[in-house]
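S.K.: sharing a model that was predicted from the sequence below.
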Amino acid sequence: MKIFVLNLERALERRESMLQHLSSLGIEAEILPAVEGARLPASSLPAGTDARLSPGEIGCYLSHVRFWEIVVERGLEHAIVLEDDVRCSPSMLQVAEDVAALGMPFDAVRLSALNPIRGLDITTLPHGGKLVLPNKNPSGTQGYMVTLEGARHLLERLAVPRCPIDTALDAYWKHGLCIPLVSPSVVAEDAGIASSIEGRFGRRQRKTLGRHLARVAEAQRRKFSVFLMARRLRARLQRRAQGNPAQ
């Protein structure tokens, strides 16, 4: 399975540290030059980019979009992207291969989570861990796998930075995407490395009753949407286990 590492060209120390870490696990990776948002003229941004995003958030988002594009350009059935400030479990690649072997219509599978994992269990993986469909925001894009068809869907629906990239993936259910995650996570942020993204979208939003009620209503819609998606996935897995792969 192809593995990419997002890394700013000037961040040589991070690049070397990340490659050494992966090498110690017997993993080869290709460096994918990250987009430096601060160097992008406003005129070059995709139409519809939210002006409230910081340059770092825009660069991070467009770096992930470039990853999706490469998956499609190369026709990769599955690929993993890692940010350059993470540490991976020795089981990461096996877990990803276990998920790929399920043959399910996943667009992406998150291998990391910054927040506690909350959601509906889909299945237990052969070599340990579970596949969970989140109904709470896991946040973070430290590591995830995409499928070829999933990369196409992501480009169709999420190519324009309208929020931070992890917020966009958290809202998968709104965009008709299927993005479960593995639990426990097999990719984690390295707490000893400072983030290269400054600022945070929406951090100055004032709390109001209207916003609170809207969040409550959205949470209920999300729970229902995720419940239906989880039920479909479980039913498909059961049919496959019975030797009937029909959708």
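M.R.: Now that the structure is in, tell me what you want to look at.
S.K.: going forward, measure contacts and count neighbours with C-alpha atoms only.
M.R.: OK.
S.K.: got the buried residues for the helix or strand residue 4 falls within?
M.R.: Assigning secondary structure by DSSP states H and E places residue 4 in strand 2-7. Neighbour counts over strand 2-7 (16 or more other Cα atoms under 10 Å) mark 3-7 as buried.
S.K.: quick check, nearest of these to residue 79?
M.R.: Nearest to residue 79 out of the buried residues of strand 2-7 is residue 3 (Cα to Cα; 5.8 Å).
S.K.: what separates the closest one from residue 31, distance-wise?
M.R.: Residue 3 is 9 Å from residue 31, where distance means Cα to Cα, to the nearest Å.
S.K.: re the thing from before, hmm, who's touching the strand holding residue 4?
M.R.: The contact list for strand 2-7, computed with Cα atoms under 8 Å, 6 or more residues apart in numbering, reads 14-15, 28-34, 63, 76, 78-84.
S.K.: now find how far off-centre that strand is within its chain.
M.R.: 13 Å (Cα atoms, centre = their mean, to the nearest Å).
S.K.: and the angle from the helix or strand that contains residue 20 to strand 2-7?
M.R.: Residue 20 is part of helix 12-24, with elements assigned from DSSP H and E. Following axes from the mean of the first three to the mean of the last three Cα atoms, to 10 degrees, one obtains 160 degrees for the angle between helix 12-24 and strand 2-7.
S.K.: any idea how far helix 12-24 is from the chain center?
M.R.: Distance, centroid of helix 12-24 to centroid of chain: 21 Å (Cα atoms, centre = their mean).
S.K.: stretch 177-184 now?
M.R.: Counting by Cα atoms, centre = their mean, stretch 177-184 comes out at 9 Å from the chain centroid.
S.K.: here comes the other one, which I'd like you to weigh against the first:
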Amino acid sequence: MKCYLINLDRSKDRLAQMDVEFGRLGLSFTRVAAVDGRLLSQGELDAVTAPVRRWEIPMPPGEIGCFLSHKKCLEIIAQGEDDYAAVFEDDIVLSGQAQKILSDSDWIPADADLIKIETFNSVILLGESKKIQGTDCKYARLLSKHLCTGGYIVSRSAAKRMLQFMQQISVPVDNLMFDPQYEMFSSLNIYQIYPAICKQMGFESLIEADRKTLRKQYKHRPSFPGLVVREIVRSYNRSSHILSPTKLWTRITSKKRWLRVSFKP
């Protein structure tokens, strides 16, 4: 299976690290030069951005560049000859299971369009699982939001369909792909591998600073009571797959599971 790595021309340190990371497992990748949103003019940014904002904040240049970089990879895959290919961002760590899973595509379910192979450590809803032979991993339908695009496998046919949703940019690419709030999610058969075989770590996000700046402009800091409530909610969410009556009922009455996808380096 071909692996495509998104990498900015200025991020030579990340490219060197990915050479080491893939090399230690005997894997290779094709570098795809990322689109640097910070180098685009305002006219170029406006030309690709939807007139109606659908996200909580305006799309910063780095976010737009990330979206266009993934779109670039999908265009390559859609025009290629391989049935499946993997896409990675350049700040990931791979698990030992990655070598087996990325070496061939025989294990991939016939109806799979998109397979998320990383974890964001959030609690997610999965369908009935199946073991991937020769590995410690399973796959299951992804039935809830699970953000980030550090690593995923996509079919050639799905790449063609996904590009139809990417003509204009109104939300980050990970929301578009892995958030049921947006229409691409329901149009694809999306699976999740667990434990995940990659995770973003070791590098500071190049677009998170832009997000934080814009969020400060568009959101008011909550009051002290609001901060207390927020921390209580966060604590509950971290264990909600165990404590929530609704989620417990799901576990008892169906083969669906709420769980936190782990990662084993």
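M.R.: Thanks, I have the structure now. Just so we're clear, the structure is a prediction, and the values are computed from it rather than from any experiment.
S.K.: what ranges do the helices span in structure 1?
M.R.: Ranges of helices within structure 1 are 12-24, 55-74, 92-101, 148-158, 165-170, 209-241, based on DSSP state H.
S.K.: picking up where we left off before, just the buried residues from the contacts of strand 2-7 of structure 1, in PyMOL please.
M.R.: Buried members of the contacts of strand 2-7 of structure 1, defined by 16+ other Cα under 10 Å, are picked up in PyMOL with:
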select buried, resi 14+15+29+31+32+33+34+63+76+78+79+80+81+82+83+84
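S.K.: quick check: the gap between the counterpart of residue 194 of structure 1 in structure 2 and residue 234 of structure 2.
M.R.: Alignment note (TM-score structural alignment): residue 194 of structure 1 maps to residue 204 of structure 2. Distance of residue 204 of structure 2 to residue 234 of structure 2, given as Cα to Cα: 23 Å.
S.K.: setting aside sequence neighbours, what's the nearest residue to residue 237 of structure 2?
M.R.: Among residues not flanking residue 237 of structure 2 along the chain, residue 123 sits closest, at 7.8 Å (Cα to Cα, 6 or more residues apart in numbering).
S.K.: could you measure from the one you found over to residue 260 of structure 2?
M.R.: From residue 123 of structure 2 across to residue 260 of structure 2, the span is 4 Å (Cα to Cα).
S.K.: go on, residue 19 of structure 2?
M.R.: Applying Cα to Cα, the value for residue 19 of structure 2 to residue 260 of structure 2 is 29 Å.
S.K.: which one's more surrounded, the two?
M.R.: Counted by other Cα atoms under 10 Å, residue 19 of structure 2 and residue 260 do not tie: residue 260 has more neighbours, with 18 against 15.
S.K.: show me the contacts for the more buried one.
M.R.: Taking Cα under 8 Å, 6+ apart, one finds 121-124 in contact with residue 260 of structure 2.
S.K.: and it, what's its match in structure 1?
M.R.: In structure 1, residue 260 of structure 2 lands on no residue (TM-score structural alignment).
S.K.: got it, and residue 76 of structure 2?
M.R.: Using TM-score structural alignment, residue 76 of structure 2 pairs with residue 70 in structure 1.
S.K.: cool, residue 139 of structure 2 as well?
M.R.: By TM-score structural alignment, residue 139 of structure 2 lines up with residue 131 in structure 1.
S.K.: roughly how far apart are that match and residue 148 of structure 1?
M.R.: 19 Å.
S.K.: residues contacting the corresponding residue of structure 2 for residue 164 of structure 1?
M.R.: Aligned counterpart of residue 164 of structure 1 in structure 2: residue 172 (TM-score structural alignment). Neighbour list for residue 172 of structure 2: 55, 59, 63-64, 67 [criterion: Cα under 8 Å, 6+ apart].
S.K.: neighbours around the match of residue 76 of structure 2, how many?
M.R.: Neighbours around residue 70 of structure 1, by other Cα under 10 Å: 16.
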